[in-house]
Every structure is written in C-alpha cells, then in structure tokens.
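K.L.:
structure here, sequence nowhere to be found:
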C-alpha cells in the first residue's frame, strides 16, 4: 500500500496509462491509508468509500475501452468541505450545516467528476473558512502530520494534512487570505492560489465573495499544475469568472523543472522580513533566494509600502462580506433549526439557531463586519479599507513593472502548537501576514516547501507571486525552485517527515 500512496499524482497517472495499476487499486490504497492514520490526523470530516470506489471502477472501465478522459482520470482526490458535493454532506466545518446534502455539485467538483478523479471524501476546515489553524472547526481540529501536537494551518488544514499524510495524492482547497498557501507552508506541501476568477466559485459556499478562490493542494508543483488544468477556466454560472484561453499549466511546470532561471527578475519584498519573522523561516528564505541567483535569476529589493496595512484592511473587508453572506443561515430554509420553548417568533428561532450553530470565531467576525457596515461607520472603516486595497493593487502593479515575480516567506512562523493562539485572535490573524496582499489584489501565488527550521525541524515555505493572469509564471518559477531545492536536499522534503502509521520507505517515491 505505502508504495502506491507515496507516489506523486503525475507518477500515478503514468502508472494508470501504462496499465501497471488500476484506479480501484489506487483508491483502495488511499482509503486504507485514511483508515490507518486519520484517527490521529483528522484530515477528513467524512470519507465516501463506496462512492470513491464506484467512481474508480468507472474510470477503469473507460481506460479498458481506450476512453480515458485525461491524464488524471482515476487518480483519487480529497475536497475541502466548503465546496458543494451532490449527494455528499457539505458542512463548511459548522454545526449550522451539519448533515446538509447539496442537490448539486460546485463547478470545481463537477469538473473533477468529468475528468474522472474519484472523490475520497470531504476535508476538515475552520468553520466557514474563518481561521488559520483548523482549530475553529466545529468537529475538532486537524493535526499536522509532522507533529501531531501542532496545527496544520488554516482554514484548509484538512486538505493540506491529507496530502502530507499520504491519505490523498491531491486535494482541493480554497484561499481567501492564504488558506491554501499557509497550510502548504506548515505541512511541507505545495499550495496554489490562482488569479481571482481563474477558477469558478460557483458552488463554493462564500465567505468573502471578492476574496475567495479555489485551488490545488499537492506534493509537487507539477501535480498542482495538472490539477489546475482540470479545474480552471471560464464558467458561465460565475459572474466573476474570467473568459479567456489559459495556457497549459502542466507545460509551464514541466518547462520550469529544468531549474534554469536565467533572465528572471525576482523581487524580494522589503516589508515581508525583519522583526516578527521566525529566524529559521528567514534563514531558509535567504538560502532559497541564493539558489535562485545561482540558477541565473537577478534579485532586487522591492518596496510595497501599502502591504503593511493589508492585514487591517483585510480584517474589515472580509468580516463585512462574511456578515452579509452568512445572513442566509437563518433556520428558515435549510440547515440547523433550534426552536426555543413556548411559542417563539421567527426572530427568536433565528437567534437561538445562530447562537447554537455558529462558533465563537464566526460570531466575532459577523459582529465586526456588521459594525463596519453600519450607518455612520461605513466610510470610516469599510470604505477606508477598500481604499487601502486599491493602494495594494497599485503597489503590485508598480512592482511588476520592475520584476517578473515577487517572493517572500509564505508564513512568518512554522506550525505552532494546538491551543497556543486559540484565545488570541490578533496573534492568529498575523499568520496570514504574507499571503493576504495577493487576495486583496487578486494576483496568483504558490507556496513551495523550502526547508526545515533549525530549531523545531518543521517545514517552511517560500511564496512566489506573479501578475494577474500570469499563473503559468508561478508554476514555471515554482517548479524551478522545487528542482533546485530537491537537488540541494537529495530528494523531496516530505521524505524527511516523521513516519505515521506503517513503516515507510522512500524507494518508490517518484
């Protein structure tokens, strides 16, 4: 089993094409792995064993007829529980949606099904994607496979942990302020936030409409690129979806795998270093930048002064949009309903339901957002935050006139201990310091594992950002960096992770 689950998605695709393994065998191996270790990791909220095996059998039948739908047909995947899945419960990590089964698929899920990827199940997350540690899930926290006493990042810690623990070769996450990239950094996985509008949001339960973006979670840049090719593209059902022809991200990652960065201009963001950044994180970042220089890149310091205000602007814009989006969970149409004793009014039912169904972090952000949008405060708070957002976009525009990509550490620290920041919202919010600007501006970004901290031996990540619509660039540069780092280490970073479950070897890793 372990030899199968440790292989990359690209290698599994090759195995399927060569007839060396069946999708049913792959899917069973990953389901067995989930059964073995997920009691400790808790990456999944539910596992759809029967459904996944049925989809795998259909994939095998197609391949036997020579009708494979693409290279990833038959490769299993995990899906974050914020995306609607027809016939499979979608809870968003919240009690208020416990047991809710959507009658339709999100566009991303529909495209996975069309491409033939068996869906293993739904992954854990901070409630309604509000959090940086997956501790705000109503169903208990996910644990980091590198150290089960540590957080796996958030809000998509379940997706990242499932890939890091070899429970799934691929996963889907969503990124509102870093919820794909930050978990990637702290679990040693690859996470990509596409250009806003590059992947459909239809069927993605909205946290903040102007910020949310679904994207790939994987163990290699090539795997992420292959998945992005499946889920990306225009969708008529999403008014924010970009209508254009996208290049092959798989081809971009393949080109970058040579490790050649000759002629590339790289900007190191001045505002994303210094005080508050863990020394080991900065050490690995500096070493990674030096590797890029040796590979031919030209590196310059780039100042983006408005980035220092990004965190404050984000935590006004996001709660404002969230307070509006979550108003639909009112006990009247679907989801949880709590009925107080006596003859309660609709308002009393709604109040009791929202009190019981929402967790503390969701309530905190609803209150903050409602206040920011209230009469007399809109211009002072929400309006000013939107002005900062415009300045951040202008900083990106100015920077990309000078350089091809911007780089920074993905997260200021490695994975912290469960419970360490749970009662300190401000400390928790600071984990998204480096990732939030990309969401405010809508530009694409990737987090690539770039080493281990000297003191705690936990993963660190390097973030590559590119101009809007230049997603192929983040894959090309990300793959080159991955190659340079792998050559430096002598193999994939995850090979250095502590063993979970049965004994593992690295000899079968592709």
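P.N.:
Received it, and whenever you're ready, just let me know what you need. The structure presented is a predicted model; accordingly, all values stated were derived computationally and were not measured. Residues are numbered from 1 along each chain as shown.
K.L.:
every contact and neighbour count from this point should use C-alpha atoms.
P.N.:
Fine.
K.L.:
what helix or strand does residue 463 sit in?
P.N.:
Residue 463 is part of strand 459-465, with elements assigned from DSSP states H and E.
K.L.:
which strands or helices does the helix or strand following that strand pack on?
P.N.:
Moving toward the C-terminus from strand 459-465, the next helix or strand (DSSP H and E) is helix 471-489. For helix 471-489, the elements it packs on are helix 221-231, helix 249-256, helix 279-294, strand 445-452, strand 459-465, judged by 3 or more Cα pairs under 8 Å, 6 or more residues apart in numbering; DSSP states H and E.
K.L.:
need these in a markdown table (columns: distance to residue 344 and mean neighbour count).
P.N.:
Shown next, in a markdown table, are those (distance: least, Cα to Cα, whole Å; neighbours: other Cα atoms under 10 Å):
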| stretch | distance to residue 344 | mean neighbour count |
| --- | --- | --- |
| helix 221-231 | 45 | 25 |
| helix 249-256 | 55 | 21 |
| helix 279-294 | 54 | 19 |
| strand 445-452 | 49 | 29 |
| strand 459-465 | 52 | 29 |
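K.L.:
for comparison:
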C-alpha cells in the first residue's frame, strides 16, 4: 500500500467502452459524487461533492473503475506533493525523493502499478512534472479541449485536466475519453473533439521538424541536458529535422506565471471562509474574525503565501505594476510560440530542469522551488498542448522530455513522444 492515495474507493462504471476493466486513479481536486474531495487541504478534509465532474462522468461511461482519489499539493499549489495536509507522497522510483507535483499521487499510483491510468491537473506543469519525476507519460491538453466542470479551481485561465499513463498510447486513449466540449464549461471548444488521439502514437517521426528550445536546455542540470540531447539526436537519425530555437520571452515566464496564478488563486479561494465552504471558524459576533480563524486553521503555509501575494498583486496601486505587466508578458510568450511554430512542427525541451529532489530538500527556499517550473509554465501561459515522455535516466533517476505543439496540435506531440518512447 503506497502513500499515493488520500481516499481509496471503488467507483464502478455505468457503461461499456474503450476503458473497460481499466483502474483509474483521480486527483483529489476533481469532484466525485459521494466520495470526498479534499484538494489535499484541512479546509476540505471532510467535503463530499453532490455531483460528478464531467471527466468523471466520461470515465464511468467508458467502462473505467475509479480506484481512489490521489494525494496532491494543497489546492494544487506546489511542485513536490509535500504541501498536502495528508503528508507527502514518495516517489516509487526512489522513496527518499519527491514524485513531483502537484499531481504527484496520480503519477506515483501509475508508476507503482496501483492504477492503470490516472487523471491529474496541470496549471503550470502539474501533470508533466510528476510524469517526468516518476518515469511515466503525462499530457497537458490545449486549454479548452477538456472540460473543467467539477474541478476545484486554483487558476482558471491556466489549468487543464490531463492523463497520466505508462505509455504514450495509453495516455492518448484516456485523452480520447475525456476530450470534447461541455455545455457546462464555456471555455471548452468543439475543435479537436472528434480526433482519434491514440492512432497518432505510431512512432513515425520522418519529415517532422523539431524545434529544440535552447534556452530551456541550457538552463537545465547538465545530467538532465545530456540525456535529453542524446535521445533527441536519435530522432534526427530516424528522419526528423532538428532546429535550434531561442525565445527571449521564456526568461520572464516564471515571474509572469506566479503573478497571474497567485492572483487567480486569491480570488478563487475567497469562497473558503467557513460559511460557504470549509471548516467553521466559530461565530462570536464578528464575521471577519470568524473568517480569519477558518482560513488560519484550514489553509497550509504555501496556500497562505500564494493567497497573500496574489491579493497584493491585485490591490489598488499594484495592479498595473504587477498583474497588468504579467498579462503583457503572457501575450509576448504567445506571440513567440506562434512564430516558433512557423519554423517547426513541435518544440522540445527537458520536461524538468532538475532531477527529483529529496524529500524536504526544496521546501527551505520557495523561490528555488518556483524556479523548478521554468520549462513547463510557458506552455500554460500560451494555452498550448504538451506531453512529457520518459527519455532515460541520470544517476538512476528518471528524466523526461517535453514536446509542445500548436493549439489543438495534440496529435503532433503524441506522435513525437511515441517516436522517442
């Protein structure tokens, strides 16, 4: 029994389909009717949703059995799954190390064989990071391809539900099930809804132009970069064309991402006040005191840090200085990605610039913790699809390669990843 799950359960399917007999683990910020959904937080430790998220409805209709709700960084805020109220999850590859985050429980469950497939959510890399650290496959879909109805919001404009699996084809099969528009989520699009993603995992890379994001390779640990460069070179031998691409905007992506994400978190988490949602602060005549007590007891330190910083960034006098500039940077990143896709079919980089840290190692310095997201957050800011696929190992630890595609270009990244696999 691993520490990948917060709640073990068995939610049976109510239909037959492509996932018949498959055991699915679900990140604990996705609503499951009658089964508690905690978001890894004391604030929601006993919350039981009265409805299923759209992705859960689609899983059940496809024949899948949901075997549990997986551990995660509290409200998705973290890169190691150590900020969970329920304690950290360990990496099945090396139990002294983190599994990545915030979907660490989902990746660990797949890597340990406790689930055939899993769902995570990716706000700034939270599917791809644990996929890379645990040696499995993770897909971050194009924003709008998968419904967010029933997902407990952290940062609405950035996050997407995505699959984790042992192989590219299996991840694509799960994406086939959950993709498509939803009348309950106005951000979903009809584009890509009827695409057969699994059939793209054919390994045919001949004639594909791969743009190597040199800024992200140069910034990676040399052991990670060496594994990535060796595997990408193999694709050139099989008919791909490699092209070096520099994007000046990427140097500013982490700063822009955290301003935007924390600002949206400040707004979204305002509902957890002990009255509408969350544990009670006890009313003694002053509602402000009651709210403060509920949030003091219910939120962990990382959530408090991000809510405070987001509130500050949105406050009078600072909105233009921080939030507006971050949105300008986001637009610049989108423009540079668009230009890059005029030169290449897909873009490639190491998924994570570092090897999985040891438990507790990255918590002492929040800024260094945030910088681990440097290779993944640009994709979310630009609303693009990306996949992390195992590329090999360094010092016995997994290294992931990331492929990024144009909007609704999931088939292109799935094909490239399957070739590397």
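P.N.:
Perfect, thanks for sending it. Note that the structure is a prediction, hence the values are computed from the model and not measured.
K.L.:
coming back round to it: go through the helices and strands packed on helix 471-489 of the first structure and name the closest to residue 191 of the first structure.
P.N.:
strand 445-452 (5.3 Å; Cα to Cα).
K.L.:
so where is that closest one in the second structure?
P.N.:
Alignment note (TM-score structural alignment): strand 445-452 of the first structure is matched to residues 386-393 of the second structure.
K.L.:
quick check: which of the helices and strands packed on helix 471-489 of the first structure is nearest to residue 143 of the first structure?
P.N.:
Residue 143 of the first structure lies closest to strand 459-465 among these, at 14.3 Å (Cα to Cα).
K.L.:
how close does the residue nearest to residue 382 of the second structure when sequence neighbours are not counted get to residue 321 of the second structure?
P.N.:
Leaving aside its sequence neighbours, residue 382 of the second structure sits nearest to residue 334 (Cα to Cα, 6 or more residues apart in numbering; 4.7 Å). Remark: distance between residue 334 of the second structure and residue 321 of the second structure (Cα to Cα, to the nearest Å) = 21 Å.
K.L.:
neighbour-wise, which of these two wins?
P.N.:
The neighbour count for residue 334 of the second structure versus residue 321, taken as other Cα atoms under 10 Å, is higher for residue 334 (19 against 11).
K.L.:
wait, the more buried one touches residue 377, no?
P.N.:
No. Residue 334 of the second structure lies out of contact with residue 377 (Cα atoms under 8 Å); the separation is 12.0 Å.
K.L.:
ok, the residue nearest to the spatial centre of the first structure - contacts?
P.N.:
What sits nearest the mean C-alpha location of the first structure, by Cα atoms, centre = their mean, is residue 180, with 1.9 Å. Counting by Cα atoms under 8 Å, 6 or more residues apart in numbering, residue 180 of the first structure makes contact with 154, 155, 156, 160, 173, 174, 191, 192, 193, 215, 216, 217.
K.L.:
by neighbours, which of these wins?
P.N.:
In terms of neighbour count, residue 160 stands highest of the contacts of residue 180 of the first structure at 43 neighbours, by other Cα under 10 Å.
K.L.:
any idea what that one aligns with in the second structure?
P.N.:
Counting by TM-score structural alignment, residue 160 of the first structure lines up with residue 107 in the second structure.
K.L.:
separation between the residue lying farthest from the centre of the second structure and residue 298 of the second structure?
P.N.:
Here the second structure reaches farthest from its C-alpha mean at residue 285, the gap being 41.5 Å by Cα atoms, centre = their mean. From residue 285 of the second structure across to residue 298 of the second structure, the span is 20 Å (Cα to Cα).
K.L.:
picking up where we left off before, now for the strand holding residue 463 of the first structure, which elements pack on it?
P.N.:
Using 3+ Cα pairs under 8 Å, 6+ apart, the elements in contact with strand 459-465 of the first structure are helix 181-187, helix 279-294, strand 405-409, strand 445-452, helix 471-489.
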